[in-house]
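Participant: sequence and computational prediction follow.
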Amino acid sequence: MSRRLRIEEQRARQLKDEMQEEDDKIKLQQERIFGPVIWRRFQNGIKIQDLQKILFSDVINLILECYLKEDILFRNTKIVEDEVSQKSFAERVLFKMHDRASIVAIDEANENRVVGVLILTPVQKCDWGRVYSRTMIVEGKSYTSITNFLNYINRKVDIFEQYQCDTYLRYYLLCIRPEYRGKGLGYQCMLVGLDVARHLKIPISMGIFNNFKMQKIARKIGIDQILYEYSYVKWSDKNGELKFCDPGPGNYTCNIQAGFVPPPPEPDPVPVTKKATKEKVTRADKRKAKAKKKATS
């Protein structure tokens, strides 16, 4: 091989390496730009971050596995026995997740397992009442029954009129894996929902909360105004039979609650370290020390 050919090959390899390095830099920048925002990170290895598209499938599986069996509305309508309703509901949740406002809890210490999700939906006044809010076709007997009830509740209050706002953030669904409950993770997710609202510059948050625990958490974080309250014993079919005959202990009503998004909490004050003050030495003390030193020498 000639010397000139070796030089050309060396230049080609160098150019290839430079291009690869540039591609790596661009890829890293894209990951930083489109990567998830980490809202909270806890000492037990769990973090709360933005819900990315790559996790949509895991979130749907979590909801179908846990939420449908325990939520009052879904449990009482026996949706676990209605595959058509499950599919229709999963499509609705997937549609909501594309708003890119939802958050997810991940256990980093357990192979980044999805352990919780909070579906959040920004609702704008300009879209309210349009076909936009009804683009998803509801199928299945169970899910149709649920949506009829929720639509009846939702029509009782006009959030835009009540708070004189153009946009509000709706808490649509909260689901935590059973083995991760009792540790305040649901409460932390609800708090992060307020951070999302502040980030999106949305002044009002609201939700249709159908059990006492969720109603209590909502009041605790500032979604404390009950705009409408509906008792489960009033909702019956054409034959007069209760549709939600087993809401569970303490769960008597389904509430629409809302509130102003509070300003972010002030950071903890920086601890002030006291500087060590030198003890003032008088001339008399200096003379005594000098005399003592002279006597010992």
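Facilitator: Now that the structure is in, tell me what you want to look at.
Participant: going forward, measure contacts and count neighbours with C-alpha atoms only.
Facilitator: Will do.
Participant: what's the local residue count around residue 251?
Facilitator: The number of residues packed around residue 251, counting by other C-alpha atoms under 10 Å, is 16.
Participant: hmm, it is touching residue 214, no?
Facilitator: No: between residue 251 and residue 214 there is no contact under C-alpha atoms under 8 Å: 10.1 Å.
Participant: wait, a helix at residue 189?
Facilitator: Yes: assessed by DSSP: H, G, I helix; E, B strand; the rest coil, residue 189 belongs to a helix.
Participant: now it, nearest residue through space, not along the chain?
Facilitator: residue 118 (6.6 Å; C-alpha to C-alpha, 6 or more residues apart in numbering).
Participant: from memory that neighbour sits against residue 103, does it?
Facilitator: Yes: assessed by C-alpha under 8 Å, residue 118 is found in contact with residue 103 at 5.4 Å.
Participant: spit out the residues that contact the two alike.
Facilitator: By the contact definition C-alpha atoms under 8 Å, 6 or more residues apart in numbering, residue 118 and residue 103 are jointly contacted by 189, 193.
Participant: show me what contacts the residue nearest to residue 189?
Facilitator: Counting by C-alpha under 8 Å, 6+ apart, residue 118 makes contact with 102-104, 171-175, 189-190, 193.
Participant: let's see if you can find the most crowded of those.
Facilitator: Neighbour-wise, the contacts of residue 118 (other C-alpha under 10 Å) top out at residue 103, 27 neighbours.
Participant: what about versus this one:
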Amino acid sequence: MAKWTRPKAVPFPNVWRKCRGWRETEDGKIHKFSIEDVPQDMHEDIIEFLTEFHFHPTYGSELMKNVKMYEDPTAIKQYQEKWRKALKDNISLVAFLEEEGQGDKRLIVGVNVLKVDYKDHPENFEKIESKKVRSIGQNLAYAGFLVNVYEIYGVDKLVNALGLCVHPKFRGQGLGLQITKCRFEIMKAVDLKCTLTVFVGTGTQRIALKSGFEVIAEVPSDSYKDEDGSLMYPGLECKSWIAMVKIVE
């Protein structure tokens, strides 16, 4: 099937939502945020943000910390290439801090990289050089397609995600939830009906459920094992990899 492209009738880049933090941050302020399309001239800024915070040994995602992604330059490079490719679909979201007097420099405080996947073109993980990245991809795909989402919901493409990340200083403000809800807004605007994501993190799983995702499959984290029988993700706080779907009408 032909590759999906964003309809020209939908403004780009677009502002999807303005919101405020739930509570004061350490500086005593309640901040304002703007959630927007990722501008094409900011792709490398987005990748730099994700590289710093998504893989961080303290602030990174549960899964990336568990596999010590920050110690693997080859794996990081391959994730960066995956992000570059996904950003070209022009449906990814960025949250900016809105402050008076901040000038032209806009501070990125949150990112959700989104991409379009196709029924007839599943990802070929065997081509991925890094064993760590290849295994994660295969395990996400296993959890995501225990249920045949394409057949059940009658779609030939869907929106998937390659990371939801909020700046550590602005966590606990409801920003992750706001960004996730914006996914549905952009999908409706560009006429994409189905989104599927496997959430591997207690925080992101809570956000997904609050935003309206529904659970379709669940795989215990300790069921993933290496060839020698050892656990792939020992000590992972998240006990299950949960596949969730949302249909946007």
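Facilitator: Ah, there it is. Being a predicted model, the structure only gives us computed values, none of them experimental.
Participant: circling back: if I've got this straight, the residue nearest to residue 189 of the first structure is in a strand?
Facilitator: Yes: per three-state DSSP, residue 118 of the first structure lies within a strand segment.
Participant: that one pairs with which position in the second structure?
Facilitator: Aligning on TM-score structural alignment places residue 118 of the first structure opposite residue 112 in the second structure.
Participant: correct me if wrong: residue 92 of the first structure contacts residue 136.
Facilitator: Yes: in this structure, residue 92 of the first structure is within contact of residue 136 by C-alpha under 8 Å, at 6.5 Å.
Participant: all helices for the first structure, in order.
Facilitator: 3-34, 56-62, 68-70, 72-76, 83-97, 141-154, 159-163, 185-199, 212-221, 283-296 (DSSP state H).
Participant: now do the buried residues in the longest one.
Facilitator: Residues of helix 3-34 of the first structure classed as buried: none (neighbour count, 16 or more other C-alpha atoms under 10 Å).
Participant: do the same with the shortest one
Facilitator: When burial is assessed from 16+ other C-alpha under 10 Å, helix 68-70 of the first structure yields the following buried residues: 68-69.
Participant: give the equivalent position in the first structure for residue 158 of the second structure.
Facilitator: For residue 158 of the second structure, the residue aligned by TM-score structural alignment is residue 168.
Participant: mind giving me JSON lines with the helices of the first structure and columns for distance to residue 255 of the first structure?
Facilitator: Output for the helices of the first structure, formatted as JSON lines (distance: least, C-alpha to C-alpha, whole Å):
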{"stretch": "helix 3-34", "distance to residue 255 of the first structure": "36"}
{"stretch": "helix 56-62", "distance to residue 255 of the first structure": "25"}
{"stretch": "helix 68-70", "distance to residue 255 of the first structure": "18"}
{"stretch": "helix 72-76", "distance to residue 255 of the first structure": "13"}
{"stretch": "helix 83-97", "distance to residue 255 of the first structure": "21"}
{"stretch": "helix 141-154", "distance to residue 255 of the first structure": "8"}
{"stretch": "helix 159-163", "distance to residue 255 of the first structure": "14"}
{"stretch": "helix 185-199", "distance to residue 255 of the first structure": "17"}
{"stretch": "helix 212-221", "distance to residue 255 of the first structure": "7"}
{"stretch": "helix 283-296", "distance to residue 255 of the first structure": "77"}
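Participant: residue 157 is in contact with residue 228 of the first structure, correct?
Facilitator: Yes: look at residue 228 of the first structure against residue 157 with C-alpha under 8 Å: they come within range, at 7.1 Å.
Participant: can you list residues touching both of these two?
Facilitator: With contacts defined as C-alpha under 8 Å, 6+ apart, the residues adjacent to both residue 228 of the first structure and residue 157 are residue 256.
Participant: need the contact list for residue 83 of the second structure.
Facilitator: Residue 83 of the second structure touches 47, 113, 162, counting by C-alpha under 8 Å, 6+ apart.
Participant: which position in the first structure aligns with it?
Facilitator: In the first structure, residue 83 of the second structure lands on residue 93 (TM-score structural alignment).
Participant: now do that match against residue 38 of the first structure, distance only.
Facilitator: Look at residue 93 of the first structure and residue 38 of the first structure: by C-alpha to C-alpha, to the nearest Å, they are 22 Å apart.
Participant: one more: residue 90 of the first structure?
Facilitator: 26 Å.
Participant: go on, residue 196 of the first structure?
Facilitator: On the measure of C-alpha to C-alpha, residue 196 of the first structure and residue 38 of the first structure end up 11 Å apart.
Participant: more neighbours, these two?
Facilitator: Higher neighbour count among residue 196 of the first structure and residue 38: residue 196, with 19 against 13, using other C-alpha under 10 Å.
Participant: what residue of the second structure matches up with that one?
Facilitator: Per TM-score structural alignment, residue 196 of the first structure is aligned with residue 186.
Participant: cool, and residue 158 of the first structure?
Facilitator: By TM-score structural alignment, residue 158 of the first structure lines up with residue 148.
Participant: also residue 50 of the first structure?
Facilitator: Aligned partner of residue 50 of the first structure by TM-score structural alignment: residue 37.
Participant: which residue is nearest the middle of the first structure?
Facilitator: Residue closest to the average C-alpha location in the first structure (C-alpha atoms, centre = their mean): residue 103, at 3.4 Å.
Participant: contacting residues for the aligned partner of it in the second structure?
Facilitator: Correspondence of residue 103 of the first structure to the second structure, assessed by TM-score structural alignment: residue 93. Residues in contact with residue 93 of the second structure (C-alpha under 8 Å, 6+ apart) are 35-38, 111-114, 179, 182-183.
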